[in-house]
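Mind folding the following:
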Amino acid sequence: MASRAPSKIRSWFPELHLPGVIAIQKHFKARPTDLFVLSFPKSGTTWLKALAFAIMTRTQHPLAHHPLHSLNPHQCVVTMDRLFALGQVSTIEAMPSPRILSTHMPFSLLRDSIEGSGCRIICVCRDVKDVLVSWWHFHDKMRPAEIDRVPFAKAFEMFCEGICPSGPIWSHVLEYWEESLRRPEKVLFLKYEEMMEEPMSHAKRLAEFMGCPFSLEEEKEGVVEEILKLCSFEKLRNLEVNKSHKRDAVHLAQFDSLFRKGNVGDWTNHMSPEMARKLEEITQQKFKESGLTV
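Sure thing, here's the model as predicted:
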């Protein structure tokens, strides 16, 4: 792979992801009731999927017997790129409304499929430094044994050049940020760190945005707290399904590879001050005049 990303490149995709991206652009049309859970990879997607699914289905499934007790969040909220890549368009079309769908595609590649539909979008972003660390660990765990490990220093330089799946991260995040400014009633932009700091208020905000706000009775009965407990990182990580090496044709990642730490600030254990400063300077420059701080 080239050491620098050509300026005309808007987004990088592994070859196996391209058929799904192309198929979505050709065949997918969103419904007005659709809810999209979107993010750059390794930005809190799994947690957000769990929260959105638990909130939307809370009247269908008693929390004590909720599917999230036995299923990985990625089994509950489908990544539509993979289904389209596998030719399973009918699976998505057969899903009853409201559908919760997910993808890591940048908005510029998804726009034509959702424009004018009235669907809702929830996007989460994360400190770029923590995204890099999580991405490096994830791909190291997923690499075949015959492939040499990529040193963190090399991964850092590639990331700074925008060379990573769905990258560059800055354009990906900015596209959804700018869309949330244009259409705040349809696009909710969240920050992982703020969600971790105030999960209760963000769960309520999610429910309100999704059109299924918590009632006063639910709040008094502790439903919000129960959902947060059900979707907590520790709870999800310790489920048998998420401790296994299980994967299938749709979910290429081993489920146990999706849960490492989930901490805020783990980058301090991997980056030198110089590396952190470089990445912060790039981020500040990329987000300059956008009003976004990450």
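
Only C-alpha atoms from now on, for both contacts and neighbour counts.
OK.

With adjacent residues omitted, what lies nearest to the most centrally placed residue in the chain?
Note on the chain: the residue nearest the mean C-alpha position is residue 45, at 2.8 Å, using Cα atoms, centre = their mean. Nearest residue to residue 45, sequence neighbours excluded (Cα to Cα, 6 or more residues apart in numbering): residue 39, at 6.2 Å.

Now show me the structure for the sequence below, then we'll compare the two:
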Amino acid sequence: MAEKELNMNVRDDNVSEETKKLISSLPTYKDSLGKLCKYQGCWYYYNTLQAVINFQNNFRPQNNDIILASFPKSGTTWLKALTVALLERSKHDHDDPLNHHPLLSDNPHGIVPTLEIDMYLKSSTPDLTKLSSSSSPRLFSTHMPLHTVKEGLKDSPCKIVYVCRNAKDALISRWHFKCKCQKQDDVSRSSLESMFESFCSGVSFYGPIWDHALSYWRGSLENPKNVLFMRYEELKTEPRAQLKRLAEFLGCPFTEEEEESGLVEKILELCSFDNLSGLEVNKTGKTSLNIDRDSFFRKGEVGDWKNYLTPEMESKIDMIIDQELKGSGLTF
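Model prediction:
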């Protein structure tokens, strides 16, 4: 998170008296950035908790809303780009799908706002009218676990897509992101070790990662028509099949004509790491929360954790994950 975003999330100046009373009854913890509390099984900084509660109390879902969910640094940017490209394709010439495409003029995070950071962190009743369209569903993203999101959806049949990533890669990506956003030129080993310990204890922003993933895994098994569980690694190894799977889930499957015209491949190329990271709109400028847009593009690789975690760290996190996921059918 960038300096401004970190400040907005960790401050408690926007917390209502009612929420302060709630916090007094919750488990709390203080890290290097600020105070965290555990609400509905997930750790939040105080301001973010207020945003979560604002969302739960005030969000008015529409039946065709689409929520893109993830644990931070788990493929959020890519999932947003792919979903935008899928939904936008009917508006563009198949022979020239990149003509005036929104992904060429805005960062994926600018197109798909995050409910508890972009929207309800700033206001308890944000104006969502600009997101409404008679021809397209509203697109939102979130890092909240499923049971917390569902409180705000009020039994709406809207679609939820979750992307899961190997916990070790998510950790390393989060560490680099934090260091870059805080302008730490020296990506120190000590800062990684500190984040690793918090990550393993589960006491970290939006943690524990295993409970987060389990909420969506179980949701996808219980309600597969409304919750889709995707894996970052499968998107990397079989992108065509996974994109078609996503399109079918969202109710906009590719036609035979579209497949024959190579549209699937064109969308994958448009949303590829190399292409998105090379676009001027993603290399310069900042998001609405003052985050450098290029902070969202580092490597996008599978297994990069091997370059940073010791065998002892690998063993520890694997043992914890295996224990926490035991019997669920879910593996990282």
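
Could I get the TM-score for this pair?
The TM-score (TM-score structural alignment, normalised by the length of the first structure) is 0.92; 291 aligned residues with a Cα RMSD of 2.3 Å.

hmm, back to that, trace the residue nearest to residue 45 of the first structure over to the second structure, please.
Residue-level alignment of residue 39 of the first structure against the second structure, with TM-score structural alignment as criterion, gives residue 70.

My guess is that match contacts residue 166. True?
No - under the criterion of Cα atoms under 8 Å, residue 70 of the second structure is not in contact with residue 166, lying 11.9 Å apart.

quick one: contacts for the counterpart of residue 320 of the second structure in the first structure?
Aligned by TM-score structural alignment, residue 320 of the second structure pairs with residue 282 of the first structure. The neighbourhood of residue 282 of the first structure, defined by Cα atoms under 8 Å, 6 or more residues apart in numbering, consists of residue 160.

Then residue 282 of the first structure would be within a helix, right?
Yes - secondary structure of residue 282 of the first structure (DSSP: H, G, I helix; E, B strand; the rest coil): part of a helix.

And what about residue 184 of the first structure, helix, strand or coil?
Once three-state DSSP is applied, residue 184 of the first structure turns out coil.

What is the neighbour count of the residue in the second structure that it lines up against?
Matched by TM-score structural alignment, residue 184 of the first structure corresponds to residue 224 in the second structure. As a burial measure, residue 224 of the second structure scores 15 neighbours (other Cα atoms under 10 Å).

One more: the one 4 residues further on?
Residue 228 of the second structure is surrounded by 23 other residues when neighbours are defined as other Cα under 10 Å.

hang on, it packs against residue 218?
No - using Cα under 8 Å, residue 228 of the second structure makes no contact with residue 218, being 10.4 Å away.

The nearest residue to residue 286 of the first structure once chain neighbours are set aside is in what secondary structure piece?
What sits nearest to residue 286 of the first structure in space, not counting adjacent residues and going by Cα to Cα, 6+ apart, is residue 170, at 6.4 Å. If you go by DSSP states H and E, residue 170 of the first structure is part of helix 169-182.

Name the residues that touch that helix?
With Cα under 8 Å, 6+ apart as the criterion, helix 169-182 of the first structure contacts 10, 39-40, 106-108, 123, 125, 128, 162, 166, 186-189, 283, 286-287, 290, 292.

could you pull out the strands for the stretch 151-300 of the second structure?
Taking DSSP state E, counting those that start in this stretch as the test, the strands found in the stretch 151-300 of the second structure are 159-164, 227-231.

same question, the stretch 1-150 of the first structure
35-39, 78-79, 100-103, 120-125.

contacting residues for the aligned residue in the first structure for residue 162 of the second structure?
Taking TM-score structural alignment, the alignment pairs residue 162 of the second structure with residue 123 from the first structure. Applying Cα under 8 Å, 6+ apart to residue 123 of the first structure gives the contacts 37, 38, 39, 176, 187, 188, 189, 190.

distance of the third one from residue 218 of the first structure?
Noted for residue 39 of the first structure: a distance of 29 Å to residue 218 of the first structure, by Cα to Cα, to the nearest Å.

Show me which of the two is the more surrounded one.
Remark: of residue 39 of the first structure and residue 218, residue 39 carries more neighbours, 29 against 12, as counted by other Cα under 10 Å.

Please name the residues that touch the more buried one.
Counting by Cα under 8 Å, 6+ apart, residue 39 of the first structure has contacts 45, 103, 104, 123, 124, 125, 173.

how about a cut-off of 7 Å?
Counting by Cα atoms under 7 Å, 6 or more residues apart in numbering, residue 39 of the first structure touches 45, 104, 123, 124, 125.

quick one: the third one from residue 267 of the first structure, how far?
Counting by Cα to Cα, the separation of residue 123 of the first structure from residue 267 of the first structure is 22 Å.

The residue nearest to residue 286 of the first structure pairs with which position in the second structure?
In the second structure, residue 170 of the first structure lands on residue 210 (TM-score structural alignment).

and that match, how many neighbours does it have?
Residue 210 of the second structure, neighbours per other Cα under 10 Å, totals 21.

Trace residue 44 of the second structure over to the first structure, please.
Applying TM-score structural alignment, one finds that residue 44 of the second structure aligns to residue 13 in the first structure.

The closest residue to its match other than its chain neighbours: what's it in contact with?
In space, and not counting its chain neighbours, residue 13 of the first structure is closest to residue 165: 5.1 Å by Cα to Cα, 6+ apart. By Cα under 7 Å, 6+ apart, residue 165 of the first structure lies in contact with 12, 13, 14.

And residue 145 of the second structure, by the same measure?
212, 215.

How much space separates it from residue 158 of the second structure?
16 Å.

Residue 55 of the second structure now?
16 Å.

Tell me which of the two has more neighbours.
residue 55 (25 against 19).

what residues are up against the aligned residue in the first structure for that one?
The alignment partner of residue 55 of the second structure in the first structure, by TM-score structural alignment, is residue 24. By Cα under 7 Å, 6+ apart, the contact list for residue 24 of the first structure reads residue 84.

Look up how far residue 80 of the first structure lies from residue 24 of the first structure.
Counting by Cα to Cα - residue 24 of the first structure and residue 80 of the first structure are separated by 8 Å.

Look at residue 296 of the second structure and say how many residues are nearby.
Counted with other Cα under 10 Å, residue 296 of the second structure comes out at 23.

Translate it into the numbering of the first structure.
Looks like residue 296 of the second structure aligns to residue 258 there (TM-score structural alignment).

In the second structure, which residues correspond to stretch 196-206 of the first structure?
With TM-score structural alignment applied, stretch 196-206 of the first structure matches the range 236-246 in the second structure.

Quick check: buried residues in the matching stretch?
Residues of stretch 236-246 of the second structure classed as buried: 239, 240, 242, 243, 244, 246 (neighbour count, 16 or more other Cα atoms under 10 Å).

just those residues now: which is nearest residue 193 of the second structure?
Nearest to residue 193 of the second structure, judged by Cα to Cα, of those is residue 239 at 33.2 Å.
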